[in-house]
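Novice: Sequence first, then the predicted structure:
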Amino acid sequence: MNNNYILEPFIKKEQIADKVKELGEKITSDYAGEELFLVGVLKGSWIFMADLVRYIDLPLEVSFISVSSYVGQTTKSSGVVRLLCDIDKPLNDRNVILVEDIVDTGLTLSYLKKLLEVRNPKSFKICALLDKPERRISDISADYVGFTIPDEFVVGYGLDYNGYFRNLPDISILKFK
């Protein structure tokens, strides 16, 4: 990775931690007395999901699914979603929460919602750390949202650019010089 970029601070790690705790407590309240099955969308959601499950005080299982809609070194989605790795458990009669890092065009979430809902879950909801409604193409929204953000390319806290920046504790806006 060259140094031809600028990272503008956007959401501090303390704000993220507070919001993740709030989301976990809300999910715990909404599903009181129930069991959950969380499906994390790789690779971007893994840090968010790891923190989120620590604040959900219910019995739960975790699995991951991997999809891609980016090709090469770009900050724009290709619009074509490819399933790279599927979950390894049945979903029938389970309370499923799909955990995503960011809702952008909505194409990936629409694809995943259709893919998972045909597996007959008891309930199906979406939890996203970030929501970028200005970019929405598909008519879909998350049931649990951490932050609504403007149309900027963000990295950090699991979000990346070409595999880089996932390890940053804060979320920053990535700009090229």
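Specialist: That came through, no problem. Numbering: from 1, shown residues only.

Novice: For the rest of this, base every contact and every neighbour count on C-alpha atoms.
Specialist: OK.

Novice: Tyr111 and Val80 touch, don't they?
Specialist: No: using C-alpha atoms under 8 Å, Tyr111 makes no contact with Val80, being 9.7 Å away.

Novice: So for these two, which residue has more residues nearby?
Specialist: Tyr111 (16 against 12; other C-alpha atoms under 10 Å).

Novice: secondary structure class for the more buried one?
Specialist: Following DSSP: H, G, I helix; E, B strand; the rest coil, Tyr111 is assigned to helix.

Novice: Quote the end-to-end distance of stretch 79-88.
Specialist: 26 Å (C-alpha to C-alpha, to the nearest Å).

Novice: buried stuff in it?
Specialist: Val81 (16 or more other C-alpha atoms under 10 Å).

Novice: Also stretch 136-145?
Specialist: By 16+ other C-alpha under 10 Å, the buried positions in stretch 136-145 come out as Ile140, Ser141, Ala142, Tyr144, Val145.

Novice: what residues are up against the last one?
Specialist: The neighbourhood of Val145, defined by C-alpha atoms under 8 Å, 6 or more residues apart in numbering, consists of Leu23, Cys127, Ala128, Leu129, Leu130, Asp131.

Novice: ok, which stretches of the chain are strands?
Specialist: Ranges of strands in the chain, per DSSP state E, are 5-11, 36-42, 60-68, 82-85, 95-103, 123-131, 144-148, 154-155, 171-176.

Novice: Included below, for side-by-side comparison, is a second structure:
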Amino acid sequence: MRDYKDFLAEVLIEPEALQKRVAELGALISHDYRDSDALVLICILRGGVLFLSDLIRHITVPHAVEFMAVSSYGSGKRESTGQVRITLDLNMNIHDKDVILVEDIIDSGRTLASVLDLLSARKPRSLCVCTLLDKSERREVYVPLRYVGFTIPNKFVFGYGLDLDELYRNLPFVGVVDEDRYREG
């Protein structure tokens, strides 16, 4: 197995900045939902797990946690196919609940738009998105983002929940892949 340092071009977001922003997002959500009696955070697996686990430590209002898994990427995992498959659906009924969809990164918006349509059909009281990373210059479909950790440039990133060939999710920072060195290996 290769060491990530062999193809790390730069650290885009340092661990301290990540943790500070996650705490700020948790405080915002706690404030905005202080009167909610039915807050549900839905994490899109697998990339959002690390973000979610840190985020909920900073949310001071009662909330439930649910998980979904969706697939829209081909074998290269760099480009969405545009076809979304739900591979793990919710166990909870979200009718009349305040729902926050927690994502690791928003790229084209196509996958997220499909998931939002699916969840909207289940008639939640409210539905919004909290994403750690927004790659807005790649957006092809409008998606409303209520909570954004960082807006990032169009770079191939990994770490802090985002994988590179299913590896390196555990890194405490968001790094940029040097694609030339990565392909060489």
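Specialist: Sure, I can see it. Please read all numbers here as calculations on a predicted model, not as lab measurements.

Novice: Quantify their similarity with the TM-score.
Specialist: For this chain pair, the superposition-based TM-score is 0.95 by TM-score structural alignment, normalised by the length of structure 1; 177 aligned residues with a C-alpha RMSD of 1.4 Å.

Novice: with the buried residues of stretch 136-145 of structure 1 in mind, which one is nearest to Glu35 of structure 1?
Specialist: Nearest to Glu35 of structure 1, judged by C-alpha to C-alpha, of the buried residues of stretch 136-145 of structure 1 is Tyr144 at 17.4 Å.

Novice: okay, the strands of structure 1 in JSON lines with distance to Lys76 of structure 1 next?
Specialist: Below are these laid out as JSON lines (distance: least, C-alpha to C-alpha, whole Å):
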{"stretch": "strand 5-11", "distance to Lys76 of structure 1": "17"}
{"stretch": "strand 36-42", "distance to Lys76 of structure 1": "18"}
{"stretch": "strand 60-68", "distance to Lys76 of structure 1": "12"}
{"stretch": "strand 82-85", "distance to Lys76 of structure 1": "15"}
{"stretch": "strand 95-103", "distance to Lys76 of structure 1": "13"}
{"stretch": "strand 123-131", "distance to Lys76 of structure 1": "16"}
{"stretch": "strand 144-148", "distance to Lys76 of structure 1": "19"}
{"stretch": "strand 154-155", "distance to Lys76 of structure 1": "12"}
{"stretch": "strand 171-176", "distance to Lys76 of structure 1": "13"}
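
Novice: So for Tyr164 of structure 1, which of these sits nearest?
Specialist: So among the strands of structure 1, strand 154-155 is nearest, using C-alpha to C-alpha, at 8.4 Å.

Novice: Where in structure 2 does the closest one align, residue-wise?
Specialist: Aligned by TM-score structural alignment, strand 154-155 of structure 1 corresponds to residues 157-158 of structure 2.

Novice: Please give me every residue in contact with the most centrally placed residue in structure 1.
Specialist: Centroid check for structure 1 by C-alpha atoms, centre = their mean gives Glu100 as the closest residue, at 1.5 Å. Counting by C-alpha under 8 Å, 6+ apart, Glu100 of structure 1 makes contact with Gly40, Val41, Gly44, Ser45, Ile126, Cys127, Ala128, Leu129.

Novice: same for the longest helix along structure 1, what does it pack against?
Specialist: Longest helix in structure 1, counting residues (DSSP state H): helix 13-30. Identification of packing neighbours for helix 13-30 of structure 1 by 3 or more C-alpha pairs under 8 Å, 6 or more residues apart in numbering; DSSP states H and E yields helix 46-53, strand 144-148.

Novice: and the longest one, what does it pack onto?
Specialist: Contacting helix 46-53 of structure 1 under the criterion 3+ C-alpha pairs under 8 Å, 6+ apart are the following elements: helix 13-30.
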